[in-house]
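Participant: Here is my input, please return the structure:
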Amino acid sequence: MIATSRKPRAFAPDPDAPGRGCDIPNCPHQGEFRAPKSRSTLREFYWFCLDHVRAYNASWDFYKDMSPDEIEAELRADSAWQRPTWPLGRLGAHARMDEALEAELNAFAFGQHAKPAPQAGAPQELREALGTLELGWPVTLDEVKTRYKELAKRHHPDANHGDKGSEERLKRINLAYATLRGKLAANQARTAETVAD
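Facilitator: Predicted structure coming up:
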């Protein structure tokens, strides 16, 4: 038994043809093949005979009269099926920004300050580190560790798509944390020795 293909030939007439003559004037053949009228009206068609649709297709240029930037934009849109797209992770970053803004507004509404200034009693060598970690004085080592973890997570380059500004900010945070940790740990050790004596 010979298998027959049910797939229509590439040049088979369109089954939705309106049953009228070719749209080329003085052509005696039926218009059985459709072709879009223009780039902006792709759902409106001319109906041509086979010879005229071949000639029309050979001369068709979708990108005619478009600038290189417009062609690039069209190609990018086609790669996503003409649907809008967003960079990966951007929506998550936007949500984090909303949470941070809400926290700032709540702090303002209840009379709290997001960045307390170091008090006058803070040692001079710790004031810059306290300002970097946004802490007031006096402060405990546990408070410093907790604040460091929050800021390190927020400003880590991996969480900010490799942003150089975040990387520099994280370096300053690390330096401030090391300064405060060293000074507070030394103070705790001195206090423990004094209590032991």
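Participant: rest of the way, CA atoms for contacts and neighbours
Facilitator: OK.
Participant: residue boundaries of the strands in the protein?
Facilitator: 33-36, 45-48 (DSSP state E).
Participant: Which one of the ones you listed lies nearest to Glu150?
Facilitator: strand 33-36 (58.5 Å; Cα to Cα).
Participant: So which other helices or strands are in contact with that closest one?
Facilitator: With contacts taken as 3 or more Cα pairs under 8 Å, 6 or more residues apart in numbering; DSSP states H and E, strand 33-36 sits against strand 45-48, helix 50-59.
Participant: Pull the residues that contact that strand.
Facilitator: 13-14, 17, 42-50, 53, 56-57 (Cα atoms under 8 Å, 6 or more residues apart in numbering).
Participant: rerun that using 7 Å as the cut-off
Facilitator: Residues outside strand 33-36 that contact it (Cα atoms under 7 Å, 6 or more residues apart in numbering): 13-14, 17, 42-50, 53.
Participant: from those residues, which is closest to Glu125?
Facilitator: Here the nearest of the contacts of strand 33-36 to Glu125, counting by Cα to Cα, is Leu42; it sits at 71.3 Å.
Participant: what separates the closest one from Ser59, distance-wise?
Facilitator: 16 Å (Cα to Cα, to the nearest Å).
Participant: before we move on, what about Lys164?
Facilitator: Distance from Lys164 to Ser59, by Cα to Cα: 50 Å.
Participant: Distance from the chain centre to the longest helix along the chain, please.
Facilitator: Across the chain, the helix with the greatest residue count (assigned by DSSP state H) is helix 164-196. Computed by Cα atoms, centre = their mean, to the nearest Å, the chain-centroid distance of helix 164-196 equals 36 Å.
Participant: to compare against the first, here's another:
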Amino acid sequence: MTSRTPRMESLQTDGPQAGERARVCDHPDCGAAGDYRAPVSRDRLNEYLWFCLEHVRAYNAAWDYHRDMDPQDIEADRLKAYTWDRPTWRVGSGAADLRDAEAAARAQAEELAGRRRRQRQRHRAGDRSEQAGAQPVSDRDRALEAMGLSAPVTWAAIRKRYRELVKSLHPDTNGGDKVAENRMKAVNEAYGILKALYL
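Facilitator: Modelled structure (predicted):
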């Protein structure tokens, strides 16, 4: 393979400065001027041999950056070369992803806090009913619980909660999920009961 082959014959540098000796070609048995540089090896790309035009062309023709590398190492080296041997990261990562993750975490925390609040309210309501002689749970309380609400509550709050549930449980939103469909039926039934009681 000859990938990563430098165009060595184009790497001519300025001639020797005044008082300097001209470079001699590094090829054995050649006394011509060494005006063209070529890297010493794959591991020493910033160190150079100096050749005449004839010998730098021969060196270039024989150059194989991947010589003595197995296919896996060659592929890994080629992949690194695509990004100029610099580290990479996924496109789109950064501030937008962080904002989305934070928003999702906040929504999850709010949902959990709401669940805990409703559990405490139900627990307190259960304690009160035990103290009051374990009165049976009314249709209104069951309907409110089905909607994730507890008494006392206004009709405006019931309507607002109903709209939220309809949006989240709608078949178009849930792709025909049976659990969401059954929950939607229970919410509609509860809303009908509460509507009859409140209006």
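Participant: Quick TM-score on the pair, please.
Facilitator: In this superposition the chains share a TM-score of 0.56, using TM-score structural alignment, normalised by the length of the first structure; 153 aligned residues with a Cα RMSD of 4.1 Å.
Participant: Now which residue in the first structure aligns to Ile193 of the second structure?
Facilitator: Counting by TM-score structural alignment, Ile193 of the second structure lines up with Arg190 in the first structure.
Participant: if I look at its match, how far off is Lys183 of the first structure?
Facilitator: 11 Å.
Participant: which of those two has more neighbours?
Facilitator: Lys183 (15 against 12; other Cα atoms under 10 Å).
Participant: Show me what Glu44 of the first structure aligns to in the second structure.
Facilitator: Aligned partner of Glu44 of the first structure by TM-score structural alignment: Glu47.
Participant: What range does stretch 54-66 of the first structure cover in the second structure?
Facilitator: Counting by TM-score structural alignment, stretch 54-66 of the first structure sits on residues 57-69 of the second structure.
Participant: Same question for the matching stretch: list its buried residues.
Facilitator: Arg57, Tyr59, Asn60, Trp63, Asp64, Tyr65, His66 (16 or more other Cα atoms under 10 Å).
Participant: same deal with stretch 115-132 of the first structure?
Facilitator: Pro118, Leu126, Arg127, Ala129, Leu130, Gly131, Thr132.
Participant: what do you get for stretch 67-87 of the second structure?
Facilitator: Ile74, Arg78.
Participant: contact partners of that stretch?
Facilitator: His66.
Participant: which residues does Asp35 of the second structure contact?
Facilitator: Gln12, Thr13, Arg23, Trp50, Phe51, Cys52.
Participant: What is the aligned counterpart of it in the first structure?
Facilitator: Using TM-score structural alignment, Asp35 of the second structure pairs with Glu32 in the first structure.
Participant: With Gln12 of the second structure instead?
Facilitator: Aligned partner of Gln12 of the second structure by TM-score structural alignment: Asp14.
Participant: Would you mind stating the distance between its match and Pro123 of the first structure?
Facilitator: In terms of Cα to Cα, Asp14 of the first structure sits 87 Å off from Pro123 of the first structure.
Participant: quick one on the thing from earlier: make JSON lines out of the strands of the first structure and add mean neighbour count and distance to Ala109 of the first structure.
Facilitator: Converted to JSON lines, the strands of the first structure look like this (neighbours: other Cα atoms under 10 Å; distance: least, Cα to Cα, whole Å):
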{"stretch": "strand 33-36", "mean neighbour count": "20", "distance to Ala109 of the first structure": "60"}
{"stretch": "strand 45-48", "mean neighbour count": "20", "distance to Ala109 of the first structure": "62"}
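Participant: Of these, which is nearest Leu175 of the first structure?
Facilitator: Taking these one by one with Cα to Cα, strand 33-36 is closest: 65.6 Å.
Participant: average gap between that closest one and the second structure?
Facilitator: Once fitted to the second structure, strand 33-36 of the first structure is off its aligned match by 0.7 Å on average (mean Cα distance after the TM-score superposition for the first structure).
Participant: what lines up against Gly89 of the first structure once you look at the second structure?
Facilitator: Aligned partner of Gly89 of the first structure by TM-score structural alignment: Gly92.
Participant: Helices of the second structure, residue ranges please.
Facilitator: Secondary structure of the second structure by DSSP H: the helices cover 53-62, 71-82, 95-131, 139-146, 155-169, 171-174, 178-198.
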